[in-house]
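Enquirer: what follows is a protein structure lacking sequence information:
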């Protein structure tokens, strides 16, 4: 149902002659339509008449029984609904669906066609009831009942609709009935839906199995694919319905199948994969074989092979239509593969070539591609260039393409005759009574007298003008532009009029909350503090408030913030905050049985000991193998919105034969109703899965953090953590030295981070600055005394041709005191794809030699290097990220990495240990981040380590 809006004569006349499907009243639950029917001259079933509607509206108003009457027109499938909203009206508040917890609240709101700002209408409630019933039956609940109950909230003048749902039992699948096919085909298709392959596709409909709507959809598609494989390319399969039998609680599924003729499509002279055929040829998309579809397929094949570089390709076709079988043969002569060495633009003076190229789908060849060319792409390019020029005011532009075939290589030139550019002779603003012209944009309007006329400039002005009005509280403001030529003899001077409908300036009245039950009102008030009583009601304030409500995890699963009524002529309106609270408690669990082999060859070739980077093991390294078996189980409990403050508590546990772990988390997003966020966590794990060692780890931490600037770029946190790590059953004795097998850390930490990057995954501009100080002291329960500083400063800048220069400096210092030491788990390590790319992972810095023998028996004289870490870290990284013009999303990177890990704090042996690394890389943008391939070379090679390293990963290096 569209929102109520003021109707002009033009608006009403646009509905003239359409069928009136219903005439209704809304807003007054105490009235029936029959009470005002004598006043209405526009009746259902008649053609819409603006005069009759206006007469009816006036008659209701002059009856004197109602404070105000608003007209609302709703387009319908068969015509238009006419609704008279009687004021003071009761508006729809919230929907509730008790008994339908199996479905997400947001889904039920969508199904029931919930409309914000809608006046109460008894007829709408009936339609919403029927929509819910159809949905539940579609999902297999054929005996479901929905009983609406209207609860009037006199305090807020709203009607909350409670749809009491009783789903009863979900049905099971019965038999499959297929009509429209021969008995033999029906039996075969029926069998196809019960095979193992149908199960793999989620399309198996088997009697006695739970009814599932998605299974039916999959079955529909599966049958069409099966028929297509038999040559029935134009086959059509439709679900005609489900016949429910209450006595057995089963539903028979009925399909109507139109097999159509068998169509043989043969491709000669070239190979096409099956999925390419389906994308190109209309016959595979359910379109019958006729002259038009055959020619469409020929053109599609021609364009496809031309786009692959076969610019001289020719496609012939022969067809034969029979009563039971149609045959279509496409003969393709690809000729030689050629290139597009050049795409030229001739005659362009006012639009740069780079801008033109961005609108042209043709592509020049390069070392990875022959380029892109086809006759269709040439036609599309001409259209795009003309549209671009016309949008910039060149109404008489002419574009002619010329294709030169030089020995098979294609050169395409676009000859542009720009013509005279349209100039604004006058600019008039009509209807702007509130704001002076200079206030519409920070730098004034883009369009002005004496300047070129451009539709893009008009759109820019429109956006800034409407934004200005919306920010001032004019929620129904609108903009329309008219442009007329000065005269027949002067077609290139334009008189422009900006027509502005301001509408009323709306101020916020009361701010009301609906749907709150467990949540404290203070939490909601802080989220919607962009709205203020008696202040202008702005669109940004409404959207920001709604967004903040959704930002809470586990509190609300649906929220809306809107004016109570659609804005028509009123200048003050209440804001209504509608929320639906998510489920407070969630429990998940799982049980199983496991068989684990501990030992044998280490499959990954590496071992990762707690506190030590992953270490490579010899390929022939083996341990004694043992098999363990027993039950396993997992459990998770989460309590959301504790105390109504948005706090959350969760407990997770896992128990297996060789691994047991548990963790508890408590998060308070509003610590004592402040801007601080606090997190408390405890975890424990005992792990005996690795054949080389067993570990027992305990960790507890408490952290408070907050942003300290309006833009939320600056974050500070303070943390206390206690950890205890015990390693036992260490097979390789020297892998972890005795003093590092039992370590307690009691850490006080403080961190400050400033992050102004535009995209943390792939920054093009901005900065990242972070510094953290950690202190461990035996007086706090630590087994060692040391302080640690880590800091990073990264800077990103986009330059000419979108080249990004990225630079990073990382520093780390760890200093023991009181004759103590820095444990291995807190030392610095470097080397690898994110630090020094001339080294393997953690291969830089101090190393020590460790004897690795099968089953831990010494004396085999087989050694590996193990990183021993250092107390000082210096890393300098610099990259130039260069986008490659011939492939969107592909980029080249030139980088330098310098620095190393140093054994002790200071400048001892700094020069001799400092390492320089250079290299090249490729980046390809994907939705999850750039795919990264880097080749790094160490200019200061180390004996025993290859000076050239290769890395493949996701995301930028820094």
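Expert: All right, it came through fine. What you see is a predicted model; the values in this text were computed from it and never measured.
Enquirer: CA only for contacts and neighbour counts going forward, please
Expert: Will do.
Enquirer: next, the buried residues of the helix or strand harbouring residue 630.
Expert: Following DSSP states H and E, one finds residue 630 within strand 622-642. Across strand 622-642, burial judged by 16 or more other Cα atoms under 10 Å covers 622-623, 632, 634, 636-642.
Enquirer: and the residue nearest to residue 724 when sequence neighbours are not counted, what does it touch?
Expert: Sequence neighbours aside, residue 744 is the residue nearest to residue 724 in space, at 4.5 Å (criterion: Cα to Cα, 6 or more residues apart in numbering). Counting by Cα atoms under 8 Å, 6 or more residues apart in numbering, residue 744 makes contact with 722-725, 781-784.
Enquirer: name the helix or strand for the closest residue to residue 799 other than its chain neighbours, please.
Expert: Ranked by Cα to Cα, 6+ apart and with sequence neighbours excluded, the top spatial neighbour of residue 799 is residue 805, at 7.5 Å. Residue 805 is part of strand 804-816, with elements assigned from DSSP H and E.
Enquirer: how far does that strand sit from its chain's centre?
Expert: 33 Å (Cα atoms, centre = their mean, to the nearest Å).
Enquirer: on that earlier part again, which one of the contacts of residue 744 is nearest residue 198?
Expert: When the contacts of residue 744 are ranked by distance to residue 198 (Cα to Cα), residue 725 comes first, at 51.0 Å.
Enquirer: surely that closest one touches residue 741?
Expert: Yes: applying Cα atoms under 8 Å, one finds residue 725 in contact with residue 741, separated by 7.2 Å.
Enquirer: can you count the residues close to residue 363?
Expert: Number of residues near residue 363 (other Cα atoms under 10 Å) recorded here: 22.
Enquirer: cool, and residue 167?
Expert: 20.
Enquirer: who touches the residue nearest to it when sequence neighbours are not counted in this structure?
Expert: Using Cα to Cα, 6+ apart and skipping the chain neighbours, the partner closest in space to residue 167 is residue 144 (4.2 Å). By Cα under 8 Å, 6+ apart, residue 144 lies in contact with 133, 136-137, 165-168.
Enquirer: next up, a second structure to put side by side with the first:
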């Protein structure tokens, strides 16, 4: 060890190594000194606040005092001891310390320190540690302070080892020394990459199995440990011969180590031999393989063993071997065969029959109630638990005095019987649940929190059990204590209340003794910097003399802590102390004791994993920049924003050196780009009455009455496939090809999506072009070739504006068209439609738009088609929908939903249908088929989300010779729906609810027909619709309000309710059928709209 070189006049250096520590322990323990070096092993991570620090190494400088060094606080980082067992594998050869070096450095005690310098680890000029160490300049050297300085440096987490040098200048009275703190900088885990694995799921599993957490301290041993984790994970997935190569790359700028594992999976193991041990297996090895899905030479996956055990245990249970044991004893990989051989320990045990005497409980319910099925064992604890569950079940059915006694017959024999003797007792009905003594909370508030309820239309006998009542007592006590009633007492009693037929009546009394309410006293802040006290106080909701609430206290504590975390005080702590006032025990004084800690700032943003995405897109979610306070909430928000881009499979935002006390830290943003090509597909169907029929005109040649204007009952199936390309040209734009094929719908479209139009977060854009061939009405099949340019503006809170320009070519298949014969050539002509449109909607529905219970929805759409935009027809269409939702009921929630739709179209210019015989004279305005607006562009009504008294799009005007619906120029539909609380039903429980609804309205030929129709309950001039002679064509009128009532069922699922609706149309229309194209010859008839309709779909009707 050298103390002098040509750089300094005199230099004293002490590097303490593990061997030196051992050699000097006996000598140095006699003296007071200061630790001057740390050779910390790699396995020791940087200590943090709240973590016990390693003990001080016995490498202290000898001093004149024999008194021991003062003990260090557990929260203060210190130098860890080094032994042979903890030597760092990266440490150089051990150098023996020279005791003269210690003496020389101690000899400088009291010498003026002219400068403190750092080597090996660099600090920002604004770093607090430089200011802290600078105070020692110009003061006498104090070895005790040197030790504290080393501790401080080590606590930053930036050092792997530390040494200190003292360099002397001058002599005599003018002698000074320069303290130089040198050391080896610590590296941190950077990006962990798995190469060679094509499956994203497996790649993510392997990355997780390395246990390398980005930002934490790195050691060389971690690489090998990570490789072991990868091998273990691969073996569980069937890969026993992987080749794994690891490579590290040092990022000097980011002070981190990137680790890359290149994995060659090798062959996937196949199922080999299956050996069974046990004296009572109960099945042949072949059957064991079959039941466990252990087919010879099938691929081994991570689920092979668990699935086999599950299936085999289920098989034994089905055969009443409830105590059967099946366990994997051993599995060995046979490399020459590339197979995995299994050895299972199997014992089927005795047959165990379960008999419940005295009541009827289904086998499916038994398996839910009795834990012996789940645990595959029979013991007293499980039997007692099963008896308790049966008793609880019966009490909920009204048998509140039920008694259950279990016992086992035939113990020790091959056939055992578990018997539950049940005495049901009387069946009770809870006629009242009385709550008394509550003053602070009203009774309805108490009832909302209780599970014990009296009988009503939804729970016929009420709900009661001893455990439910105990839970209710705890719930009531909890709400009172949360509001300051710490001495609240709740007592209950159940009383007989006579009988009613075979039922015994019962009352439940709940008595509440509230006690005195605590109130807030003073709220003090301790430990807050005066510059921040005003901001902290503004976040608090604690107000003196207000009712004491633990939730308010907890909320204030969390708000204060969140404030400090957002300001970069990552070690901040908030404790709340409570004290009753001596002069007023009902007042509780609070003191928020805040430990701020040091403010931490962002040093660098280290971004990785970006290969195709543009820098501008990647930088958009960044909420922090170098020099900003390290806001913890911003880290979470950044991660969310990266996922919202839909460009990355994984977004990991972490802090480097999280446990260190350095006041400047790097932020790691590690991204994994998603596959740019994606294919999705699916299938579905809708079932309903009035399903449109196809190819009706072809029936004329083959005969048969298979088509009607009302459609037919049936299901419409469809399949869909989408191909999506994301990360288009390095942006968050995407290109999607959408296709649908079904009996009634064939669609192909391609869409370019721009989620952030012109870098605005509130604007999205799309450009769509495609072709569709759809028959959503029995009258015709329409094909559309169109292009749409659309801009969507999201206004904060609940409003959205959509601006679009549509240009399309619509045409009607002549062979599908069911209208007056001489109008077929005109109405089947292709028509160009084009123009701008705007949509505004306001949506406050909650909790979900699919199942709204409150709020409102208002949408206004307007489309303007004009020849100035290249359109061949001129019209303006306005469509307005307004829905509201109201919920009431304290315990049973009733929802009243209402929806109104009003739409109209105004055409301009010449009517292209004028001049035909079907539109001659007054027929031009009375025959709906003569409407100048093309058939696919008209307004329609009817169906599951419209007027449920009609089949899909079959409401309103009809062709006066065929009777098929042809739409109109106006529509008005109003729906009322009462959504009832779910009753408790067998099997499904409370998953099914019911609705009652009333729909009224119609589609109309002219907008002026709407208002007079409000008072028309019957179809006007109804008798004329029975005249089917061609001379009377044009006299049947459809301008009236049709009314339908019905009932529906809703089955709740995670994606929304599955809906079934049955409706009855009180006043359906009648219409003449003069021409029936499905028949080979004329057969005049009178058509009648169906009274009954049925719909099956997903989601509420509106």
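Expert: Perfect, thanks for sending it. On a predicted model such as this, the values are computed, not experimentally measured, just so you know.
Enquirer: hang on, the earlier thing: now, of the contacts of residue 144 of structure 1, which are buried?
Expert: 133, 136-137, 165-167.
Enquirer: from the chain's centroid, how far away is the helix or strand harbouring residue 86 of structure 1?
Expert: Assigned by DSSP H and E, residue 86 of structure 1 belongs to strand 79-87. Offset of strand 79-87 of structure 1 from its chain centre (Cα atoms, centre = their mean): 38 Å.
Enquirer: now the next helix or strand after it on structure 2. Mean distance?
Expert: Using DSSP H and E, the helix or strand that follows strand 79-87 of structure 1 towards the C-terminus is strand 91-96. When structure 2 is superposed, strand 91-96 of structure 1 averages 2.0 Å from its matched positions, counting by mean Cα distance after the TM-score superposition for structure 1.
Enquirer: just tell me the aligned range of strand 91-96 of structure 1 in structure 2.
Expert: Residues 188-193 of structure 2 are where strand 91-96 of structure 1 lands when matched by TM-score structural alignment.
Enquirer: quick one: contacts of the matching stretch?
Expert: By Cα under 8 Å, 6+ apart, the list of residues contacting stretch 188-193 of structure 2 from outside reads 207, 212-218, 255-261, 608, 656-657, 670.
Enquirer: which of the residues in the host helix or strand of residue 58 of structure 1 are buried?
Expert: Using DSSP H and E, residue 58 of structure 1 sits in helix 50-62. Under the neighbour-count criterion of 16+ other Cα under 10 Å, helix 50-62 of structure 1 has 50, 53-57, 59-61 buried.
Enquirer: the inter-axis angle of it versus strand 79-87?
Expert: Using axes from the mean of the first three to the mean of the last three Cα atoms, to 10 degrees, the direction of helix 50-62 of structure 1 lies 20 degrees away from that of strand 79-87.
Enquirer: residue 73 of structure 2 - how many residues pack around it?
Expert: By the criterion of other Cα under 10 Å, residue 73 of structure 2 has 11 neighbours.
Enquirer: what kind of secondary structure is it in?
Expert: Under DSSP: H, G, I helix; E, B strand; the rest coil, residue 73 of structure 2 falls in the coil class.
Enquirer: if we can go back for a sec, which elements pack onto the strand holding residue 86 of structure 1?
Expert: Counting contacts by 3 or more Cα pairs under 8 Å, 6 or more residues apart in numbering; DSSP states H and E, strand 79-87 of structure 1 packs against strand 20-26, strand 68-76.
Enquirer: which helix or strand contains the aligned residue in structure 2 for residue 541 of structure 1?
Expert: Under the alignment (TM-score structural alignment), residue 541 of structure 1 maps onto residue 634 of structure 2. Element membership of residue 634 of structure 2 [criterion: DSSP H and E] is helix 632-644.
Enquirer: so how far is that helix from its chain's centroid?
Expert: Distance, stretch centre to chain centre, for helix 632-644 of structure 2: 15 Å (Cα atoms, centre = their mean).
Enquirer: and it against structure 1, how far off on average?
Expert: Taking mean Cα distance after the TM-score superposition for structure 1, the mean distance separating helix 632-644 of structure 2 from the aligned residues in structure 1 is 2.0 Å.
Enquirer: buried set for that helix?
Expert: 632, 634-635, 638-639, 641-643.
Enquirer: residue 715 of structure 2 maps to what in structure 1?
Expert: Residue 715 of structure 2 is assigned no aligned equivalent in structure 1, the criterion being TM-score structural alignment.
Enquirer: chain neighbours aside, what residue packs nearest to residue 715 of structure 2?
Expert: In this structure, residue 715 of structure 2 finds its nearest non-sequential neighbour in residue 687, 4.1 Å apart by Cα to Cα, 6+ apart.
Enquirer: ok, so of the buried residues of strand 622-642 of structure 1, who is nearest residue 490 of structure 1?
Expert: Nearest to residue 490 of structure 1 out of the buried residues of strand 622-642 of structure 1 is residue 641 (Cα to Cα; 69.1 Å).
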